[in-house]
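Chemist: Please find the sequence and the predicted model below.
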Amino acid sequence: MDRSSRNALVEGKEWQRRQTVVFLSDFGLADGAVSAMHGVANKVSSSLLLDDLTHEIPQFNIWEASYRLMQAMTYWAAGTVFVCVVDPGVGSDRKSIVALTKSGHLVVTPDNGTLTHIAEHVGIVEIREISEVANRLEGSQKSYTFFGRDVYAFTGARLSCGAVEFEDIGPLQESLVKLKLQKGRKADDTTLIGAIDILDARYGSLWTNISGDFIEEMHLAYGQLLQVTITKDGRIVYGYPLRLCKSFTEVKQGEPLIYVNSLLNLGIALNKGNFSTTYGIGTGEGWIISLSVV
């Protein structure tokens, strides 16, 4: 781990405890699971600000949890605690951890890949394994399937209000479970290659990890056609030339296009349509996209 960064953030106390806990999960809002986590945190300290990043992560989708956490975390002030619970291995021998990021945030989560994008794009200074005997809701010792409530919400709230220090959560952990990432890059003078990181959830557009800066670097022109090829585990799922556009209205309704999204990466969309469902395109490990000059 980066010891100099650790000293500055932890020992030097240069990050400020915000008394804020932000929750992310795949629980949805149809039952009381999220409310129960809020209740545990509120019981630890009624002065905490409790907020939600999202609880609409597709069930068991660790990749999307990892990306959504990275997408929103750094807009919150340093010292904010995030509780990230997408945990298909709950009750197994997978570890529970707290990570201190280079941005000065704390993330309480299972060690199952949910910190992959944070590690890649933000950086992690130090990881502590949660000692689950000491850091869990009183009376929950016989429960093995709701760590979000019994361990993660409880621990996150105690970290946020100062009832426990990061150094006292448990032993240092030197390794981290990570998902496989495909970096966005220029394969050659005419081809870009990368991953489909995530969907624009409401509209079904594909958000890639290929930087929009390549438009200038490769002297591409708006209005130009680029061959788009999308594969899943080496199998071609989509392969057509699409137009590079500044706005959706530059193509007819229902037609596809390439554009620069709000993160300044290249995206693929249908004008007033859903590209993902129309063409059966997903995200995560194994999904690769290339764009080549026609």
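Modeler: Okay, I see it.

Chemist: going forward, measure contacts between C-alpha atoms and count neighbours the same way
Modeler: Will do.

Chemist: residues touching residue 101, list them.
Modeler: Counting by CA atoms under 8 Å, 6 or more residues apart in numbering, residue 101 touches 107, 118, 122, 123, 124, 125, 126.

Chemist: Now with 10 Å, please.
Modeler: Neighbouring residues of residue 101 by CA atoms under 10 Å, 6 or more residues apart in numbering: 5-6, 9, 74, 78-79, 107, 115, 118-119, 122-127.

Chemist: which one of those is nearest residue 150?
Modeler: Nearest to residue 150 among the contacts of residue 101, counting by CA to CA, is residue 107 at 15.9 Å.

Chemist: what about the closest residue to residue 17 other than its chain neighbours, how many neighbours?
Modeler: Computed as CA to CA, 6 or more residues apart in numbering, the closest residue to residue 17 that is not its neighbour in sequence is residue 79, at 4.6 Å. Using other CA atoms under 10 Å, residue 79 is surrounded by 24 other residues.

Chemist: which SS class is residue 79?
Modeler: What DSSP: H, G, I helix; E, B strand; the rest coil gives for residue 79 is coil.

Chemist: Sticking with the residue nearest to the spatial centre of the chain, tell me its helix or strand.
Modeler: Per CA atoms, centre = their mean, the C-alpha nearest to the average position across the chain is that of residue 67, at 2.3 Å. In this assignment (DSSP states H and E), residue 67 forms part of helix 62-73.

Chemist: want to compare, so here's the second one:
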Amino acid sequence: MLSLGKKPTASRAIGLITDFGLADPYVGQVKAVLSRLAPGCPVVDICHGVQPFNILQGSFFLAASAPHFSRDAVLLSVVDPGVGSDRRIVVLRRDEQYFVAPDNGLLGLLLDEGGDLAAHDLSSAEEAVSKVSNTFHGRDVFAPITAWLASGGRPENLGPEIPVDSLVRLAGSRPEMHTGRARAHVLHVDHFGNCVLNLRAGCLGPLSGLTIRTPLGRELQAVDTYSDLPEGTPGLLEGSQGFMEIAVNRGSAARDFGLAIGDSVQLEWEA
């Protein structure tokens, strides 16, 4: 039986995304396992404030954060409403980075970014862990797998390779693009009320002079930065996270347009 607690041979950085919040001991317990099994690997808390069970938002946090890590980092994402069910435990390799997650759509946005991709089903790795709670795989299964990979382990030693296109995709992860129009979904509403869409930066081409019509009752001027908009005016811009945003200068687009994560938005412009 494979031991996931073997002596580390590498020290890859670990990134951590969960919907656990900070009011309970769950995050601390996951990090305790990581520090015990991979003591030389730095752990970066990306976010533990994913809305409970909100896989789409967790997918966005993962895709937006991965480029800022070292090329060989291991990112663990645990937004797992199906914990204990027959959903797969998978690792996606993109180039030299590893992404450990339940196969429920969390990896969907990463799949659109290209690169050298390979996926493995690590569900059987649960058998290599001595004690597993039916309701806390993040601590008892995902964390040991992540520590093992960060310490130099290889996913092919834990489970079979599976087709990348067999990984679960969420309906809201891909926009519908047509000439002069797009149907997008809100991936995230940030602290300022900016609504991040599942439209990659650059997908609309040059933004100069572009005006976007919406069924939300107002037009959006495409701009480069928030300050290009008069105060209280809505606009569309390429945000810092690599995706397009609907924003209101010194206001809240989510409040003004009544938008929430998962909502769809139809955009139209002169092609």
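Modeler: Yep, it's here. Model, not experiment: these values are computed from the prediction.

Chemist: Once they're superposed, tell me the TM-score.
Modeler: Remark: TM-score between the superposed chains equals 0.84 [TM-score structural alignment, normalised by the length of structure 2]; 258 aligned residues with a CA RMSD of 2.5 Å.

Chemist: circling back to that earlier point, residue in structure 2 matching the residue nearest to residue 17 of structure 1?
Modeler: The pairwise alignment with structure 2 assigns residue 79 of structure 1 to residue 72, based on TM-score structural alignment.

Chemist: same check, this time on residue 203 of structure 1
Modeler: Superposed on structure 2 with TM-score structural alignment, residue 203 of structure 1 falls opposite residue 192.

Chemist: Can you tell me the closest non-neighbouring residue to that match?
Modeler: Nearest to residue 192 of structure 2 is residue 252, by CA to CA, 6+ apart, at 6.1 Å.

Chemist: give me every residue that touches the counterpart of the one you found in structure 1.
Modeler: Taking TM-score structural alignment, residue 252 of structure 2 has residue 274 as its aligned residue in structure 1. Contacts for residue 274 of structure 1 (CA under 10 Å, 6+ apart) come out as 200, 201, 202, 203, 204, 205, 206, 254, 256.

Chemist: out of these, who's nearest residue 246 of structure 1?
Modeler: residue 256 (12.8 Å).

Chemist: Could you report the neighbour count for the closest one?
Modeler: Other residues close to residue 256 of structure 1 by other CA under 10 Å number 23.

Chemist: wouldn't it be in contact with residue 238 here?
Modeler: No - between residue 256 of structure 1 and residue 238 there is no contact under CA atoms under 10 Å: 11.9 Å.

Chemist: just the strands in structure 1 please.
Modeler: Ranges of strands within structure 1 are 20-25, 49-54, 81-85, 96-101, 106-110, 124-129, 185-188, 191-200, 205-211, 225-232, 235-243, 256-260, 265-270, 287-293, based on DSSP state E.

Chemist: could I get those strands as CSV with distance to residue 60 of structure 1?
Modeler: Shown next, in CSV, are the strands of structure 1 (distance: least, CA to CA, whole Å):
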stretch, distance to residue 60 of structure 1
strand 20-25, 9
strand 49-54, 14
strand 81-85, 10
strand 96-101, 16
strand 106-110, 12
strand 124-129, 22
strand 185-188, 29
strand 191-200, 15
strand 205-211, 20
strand 225-232, 19
strand 235-243, 24
strand 256-260, 29
strand 265-270, 25
strand 287-293, 18
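
Chemist: wait, which of the ones you listed is closest to residue 140 of structure 1?
Modeler: Across the strands of structure 1, closest to residue 140 of structure 1 is strand 96-101 (CA to CA), at 15.8 Å.

Chemist: quick revisit: so what's the residue nearest to the centre of structure 1 up against?
Modeler: By CA under 10 Å, 6+ apart, the residues touching residue 67 of structure 1 are 114, 115, 116, 117, 118, 197, 198, 284.

Chemist: List only buried entries from these.
Modeler: Using 16 or more other CA atoms under 10 Å as the burial test, the contacts of residue 67 of structure 1 include 114, 115, 116, 117, 118, 197, 198, 284 as buried.

Chemist: How about the fifth one: what's its closest non-neighbour residue?
Modeler: The shortest distance from residue 118 of structure 1 to any residue that is not its chain neighbour, by CA to CA, 6+ apart, is 5.3 Å, and that residue is residue 70.

Chemist: same thing with the second one?
Modeler: Counting by CA to CA, 6+ apart, residue 115 of structure 1 lies nearest to residue 66, which is 5.6 Å off, once chain neighbours are set aside.

Chemist: residues contacting the residue mapped onto that neighbour from structure 2?
Modeler: In structure 2, the residue equivalent to residue 66 of structure 1 is residue 59, according to TM-score structural alignment. Contacts for residue 59 of structure 2 (CA under 10 Å, 6+ apart) come out as 17, 50, 77, 79, 104-110, 170, 173, 187-188.

Chemist: Equivalent analysis for residue 115 of structure 2, please.
Modeler: Residues in contact with residue 115 of structure 2 (CA under 10 Å, 6+ apart) are 93, 94, 95, 96.
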